[in-house]
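>>> no sequence on this one, just coordinates:
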């Protein structure tokens, strides 16, 4: 397959995020460093980490050692809900561990105690205003909770990171995020999808690719950011190798039909 650039989508206030990145959950120690270095060497320019993952230092060191200019690598980290009341300290500690002056995206990892917590969101907004995060958003929030943050602060999260796969597809949340100008970002793209499903295998065979690659391409073709995780260089490479083909409208519809 011929490689091509990974497309991007723009987050408020004008920050471009690659639609495909490397997830780093459970990638700690040497695995964390090596996987990020391998990804960057292969051409990834988007890495997703979190304070809770315990690997911010490895991620930051891998970015620094890659020789790639910091401005060319989009890095996300997250504020854990159990420390949400101390957000100003947490962002400073994350930046120190990463070795960065800023992150490209800072997310509230989960609604603290299942609550929207506009007071926490106000601290996240303040971090962006201070130049510590180029874009800000949430993870695992409902549209109603996003509305609560907007109503209280006047600032809408630019992105919401949630579990997403063909099996999770539902037109209602897609529409709800679009109406709010909130980009949808999915994690665990393979975990809840049957990669042996006949729909996926038929489409994969038609394009000469794997069903995993079909799932990732489906995210790209529907404008959903996706962050597959792996510490295996061959899988990291295969996950990136999805820019050389595209799904047609019928194939996208058939894959989306696996939801529900």
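Arrived safely, thanks for sending. Only a predicted model underlies this, so the values are computations on that prediction, with no experimental measurement involved. Numbering: from 1, shown residues only.
>>> make it CA atoms for all contacts and neighbour counts henceforth
Will do.
>>> Neighbours of residue 207, how many?
Other residues near residue 207 number 15, with proximity taken as other C-alpha atoms under 10 Å.
>>> With adjacent residues omitted, what lies nearest to it?
Computed as C-alpha to C-alpha, 6 or more residues apart in numbering, the closest residue to residue 207 that is not its neighbour in sequence is residue 245, at 7.3 Å.
>>> Quickly note the distance from the one you found to residue 210.
12 Å (C-alpha to C-alpha, to the nearest Å).
>>> Residue 36 now?
23 Å.
>>> Give me the packing partners of the top helix by length along the chain, helices and strands only.
Among all segments of the chain classified by DSSP state H, the helix with the greatest residue count is helix 29-42. Helix 29-42 sits against helix 56-65, helix 233-240, with contacts defined as 3 or more C-alpha pairs under 8 Å, 6 or more residues apart in numbering; DSSP states H and E.
>>> nearest to residue 174, of these?
Put simply, out of the helices and strands packed on helix 29-42 the one that sits nearest residue 174 is helix 233-240, at 23.5 Å, with distance taken as C-alpha to C-alpha.
>>> second one coming, line it up with the first:
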């Protein structure tokens, strides 16, 4: 499947296939990364309230001089804010310096308390949060162009779709050869939900960058191993991808997408059979205690 430049959401909007992720991108660096990325052809920026860098992301967007209408901007509802989604939305809009979001995601199906440390809020159902997000989406089309979810397994998606009046536009999940989550990708594709891949390299200092299959394909196309891993997701018809960096040269390099053969895609997907790991393990839960399975 040749790589695409955009994927159509169930709202009819086009979402750029490759965007700049900002997880772990700290204030002081992220604003420059966003500015540089937008000035050099990126059209999609992803952040979250939990990243604590929305203000700086907004500053980067403003400094770029790129028209807001040409940017696909995503942020996420934080777990401790699930009881107050309207206030959280207004806070994100203010910090980002924008009147609207192209996409707003529930970061996890896991309501948390606002205390330190945050704990699971067993008095609130995340399905109620989704219902409130639906109401906001329907009542404020000027502020929300699309809503979706993040870190949802098939089990959680099935529970959501059983009561939802709005099908999520996107499910953002960890996705790379050592965490392929093929069941989630297949389910989302059948339901018209676009998948966005975060940590496509397997996060920082990933062993995937030195994997012999990855390096072999990189040598064939005269690109970096990172390009192979990002391109793997971009070659899938229902997937967008979020490489992240605050280094100018890597931001430029990460945007280079190659068309992989079916055989190469199969080789890369098979890495999971021998090298299996997950980069994102939330520290606020015992991972399985809220029903989140490991990569499948």
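Perfect, thanks for sending it. Fair warning: this is a prediction, and the values are worked out from it, not measured in the lab.
>>> What are the boundaries of the strands in the first structure?
If you assign secondary structure with DSSP state E, the strands in the first structure sit at 8-11, 15-18, 22-23, 46-48, 74-79, 103-108, 133-139, 159-163, 183-187, 225-226.
>>> For the equivalent of residue 86 of the first structure over in the second structure, the count of nearby residues, please.
Using TM-score structural alignment, the equivalent of residue 86 of the first structure in the second structure is residue 84. Other residues lying near residue 84 of the second structure total 12 when counted by other C-alpha under 10 Å.
>>> Counterpart of residue 101 of the second structure over in the first structure?
Residue 101 of the second structure maps onto residue 103 of the first structure when the alignment is built from TM-score structural alignment.
>>> go on, residue 154 of the second structure?
Applying TM-score structural alignment, one finds that residue 154 of the second structure aligns to residue 143 in the first structure.
>>> ok, that match - contacts?
173, 176-177 (C-alpha atoms under 8 Å, 6 or more residues apart in numbering).
>>> Could you do residue 37 of the first structure as well?
Each residue near residue 37 of the first structure by C-alpha under 8 Å, 6+ apart is listed here: 62-63, 65-66.
>>> related to what we said a few turns ago, how much space between the residue nearest to residue 207 of the first structure and residue 80 of the first structure?
According to C-alpha to C-alpha, residue 245 of the first structure and residue 80 of the first structure sit 37 Å apart.
>>> what about those two, which has more around it?
More neighbours surround residue 80 than the other of residue 245 of the first structure and residue 80, with 21 against 17 (other C-alpha under 10 Å).
>>> which residues does the more buried one contact?
Residues in contact with residue 80 of the first structure (C-alpha under 8 Å, 6+ apart) are 50-52, 108-110.
>>> Neighbour-wise, give me the winner out of those residues.
The most neighbours, when these are compared by other C-alpha under 10 Å, belong to residue 108, which has 27 neighbours.
>>> Hmm, that residue is touching residue 83, no?
No. Contact status for residue 108 of the first structure versus residue 83: not in contact, 10.1 Å apart, counting by C-alpha atoms under 8 Å.
>>> how near is the aligned partner of residue 24 of the first structure in the second structure to residue 190 of the second structure?
Correspondence of residue 24 of the first structure to the second structure, assessed by TM-score structural alignment: residue 22. For residue 22 of the second structure, the distance to residue 190 of the second structure equals 29 Å [C-alpha to C-alpha].
>>> Of the two, which one has the most company?
Under the neighbour definition other C-alpha under 10 Å, residue 22 of the second structure and residue 190 were set side by side, and residue 22 has more, 24 against 11.
>>> my guess is that one meets residue 244, correct?
Yes. If you go by C-alpha under 8 Å, residue 22 of the second structure and residue 244 touch, sitting 5.9 Å apart.
>>> And the helices in the stretch 51-200 of the first structure, which stretches?
In the stretch 51-200 of the first structure, helices defined by DSSP state H, counting those that start in this stretch lie at 56-65, 87-98, 118-129, 143-153, 171-179, 198-207, listed in chain order.
>>> out of the ones you listed, nearest to residue 239 of the first structure?
For residue 239 of the first structure, the closest of those is helix 198-207, at 13.7 Å, according to C-alpha to C-alpha.
>>> matching residues in the second structure for the closest one?
Taking TM-score structural alignment, helix 198-207 of the first structure hits residues 212-221 over in the second structure.
>>> how close does the matching stretch sit to the first structure?
Once superposed with the first structure, the aligned residues differ from stretch 212-221 of the second structure by a mean of 0.9 Å; criterion: mean C-alpha distance after the TM-score superposition for the first structure.
>>> Please identify the buried residues of that stretch?
Across stretch 212-221 of the second structure, burial judged by 16 or more other C-alpha atoms under 10 Å covers 213-215, 217-218.
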